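Enquirer: quick one: sequence and predicted model below, then my questions.
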Amino acid sequence: MNHQLAQVRAAADRFDVRLSSTPRGARLARLLAVEQLRAWGLPLVDPAQVVAELAANAVTHGRVPGRDFRLVLAVAGGVLRIEVTDTRGDRIPVRRDPGRGLVIVEGLADRWGVREGPAPTKVVWADVPLATGSPGAATRRA
């Protein structure tokens, strides 16, 4: 019984959605993430900003017409893992001065990176701390 309970708890701490690779899909990713974080009782501001930046990058630089991008939120050990998967595995994001999205992600996340997904995808991920003393933690809404 404990194993089943652990599986249900694990499923409850994971959110997974596919969205259209459009500006509307990127906005929806942020809105859905905020609602999920609110349902989990977690900080909203920093994670929402990271989702917004990664989703915007996916639809701007990782878009292939007719293919969706994927948003995954997962909570484990006081860390929120945010993953955005797009279908342009050949375009690896790099931090550069003209684009400030990854600079923002770097500032809000403990760490971030890119990994290959199933061809032709890539996954850009960021780990955002959920500790009470972290920036943005006090912005929790009831």
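Expert: Happy to help now that I have it. Numbers count the residues shown, from 1 in each chain.

Enquirer: all contacts plus neighbour counts: C-alpha atoms, from now on.
Expert: Fine.

Enquirer: isn't Val50 up against Val105?
Expert: Yes - counting by CA atoms under 8 Å, Val50 touches Val105, with 5.4 Å between them.

Enquirer: which neighbours do those two have in common?
Expert: Ala126 (CA atoms under 8 Å, 6 or more residues apart in numbering).

Enquirer: what about the strands in this protein?
Expert: 14-19, 69-76, 79-86, 111-116, 122-129 (DSSP state E).

Enquirer: what residues are up against the residue positioned nearest the centre of the chain?
Expert: Nearest to the geometric centre of the chain sits Ile82, at 2.9 Å (CA atoms, centre = their mean). Residues in contact with Ile82 (CA under 8 Å, 6+ apart) are Pro47, Val50, Val51, Leu71, Val72, Leu73, Ala74, Trp125, Ala126, Asp127, Val128.

Enquirer: next up, a second structure to put side by side with the first:
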Amino acid sequence: MTYHHLTDEATPLLAPARQLALRFSGTRRGARLARRLAVQQLTDWTAFPYDSDPARAVALVTAELASNAIRHGSLPGRDFRLALLLLPDHYRIEVTDTRPERLPPPLAQQPADETSGRGLFLVQAHADRWGCAVRNPYTKTVWAEVQLRATGS
């Protein structure tokens, strides 16, 4: 699992087999719908069952990235964008928000006694790679890739 900070990797090097991008309201409901859509698309595009390890990882990663976009990257009345890309052996989740100046903090700098802010540790644990890219002065994209291999259920 690797973290890439401010790299040019908001777009994958390989052309995706399939892709979908939608905007969601910057609300808890928007985050919930984004999570459900990410899992639905994974199961439609790959035939992985809902209770497979990749589907669980996609649900958790999408929920954390969408929640962070709403909590830390949202301006009032602004949506966030969810992009899903099916790559040869990974499923890429990209969440773009409207606060490029608020970058995810390096995990090594997280105080051990914090009672919140552990979501990116979950992303790191369930994604093979993740990172953040700022490509314009108005948005940032936090992305994660979940490897497509069934190891359970």
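Expert: Here it is on my side, so go on. Note that the structure is a prediction, hence the values are computed from the model and not measured.

Enquirer: and the TM-score between them?
Expert: These two chains, once laid on top of each other, score a TM-score of 0.82 by TM-score structural alignment, normalised by the length of structure 1; 126 aligned residues with a CA RMSD of 1.7 Å.

Enquirer: follow-up on the earlier one: the strands of structure 1: which one's closest to Arg30 of structure 1?
Expert: strand 69-76 (9.5 Å; CA to CA).

Enquirer: which residue numbers in structure 2 go with the closest one?
Expert: The aligned range for strand 69-76 of structure 1 in structure 2 is 80-87, by TM-score structural alignment.

Enquirer: got a list of contacts for the matching stretch?
Expert: 14-26, 34, 38, 45, 66, 69-70, 74, 91-98.

Enquirer: just the buried ones from those?
Expert: Using 16 or more other CA atoms under 10 Å as the burial test, the contacts of stretch 80-87 of structure 2 include 16, 24-26, 34, 38, 66, 69-70, 74, 91-98 as buried.

Enquirer: structure 1: helices as residue ranges?
Expert: Secondary structure of structure 1 (DSSP state H): helices at 2-12, 23-40, 45-61, 101-108.

Enquirer: for these, which one sits closest to Ala119 of structure 1?
Expert: Among these, the nearest to Ala119 of structure 1 by CA to CA is helix 45-61 (15.8 Å).

Enquirer: after superposition, how close is the closest one to structure 2?
Expert: In the superposition against structure 2, helix 45-61 of structure 1 averages 0.4 Å from its aligned positions (mean CA distance after the TM-score superposition for structure 1).

Enquirer: ok so, going back, dump the strands of structure 1 to a markdown table, plus distance to Gly25 of structure 1.
Expert: Putting the strands of structure 1 into a markdown table (distance: least, CA to CA, whole Å) gives the following:
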| stretch | distance to Gly25 of structure 1 |
| --- | --- |
| strand 14-19 | 5 |
| strand 69-76 | 8 |
| strand 79-86 | 12 |
| strand 111-116 | 21 |
| strand 122-129 | 17 |
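
Enquirer: out of the ones you listed, which is closest to Thr139 of structure 1?
Expert: Per CA to CA, nearest to Thr139 of structure 1 of these: strand 122-129, 13.9 Å.

Enquirer: noted, bye for now.
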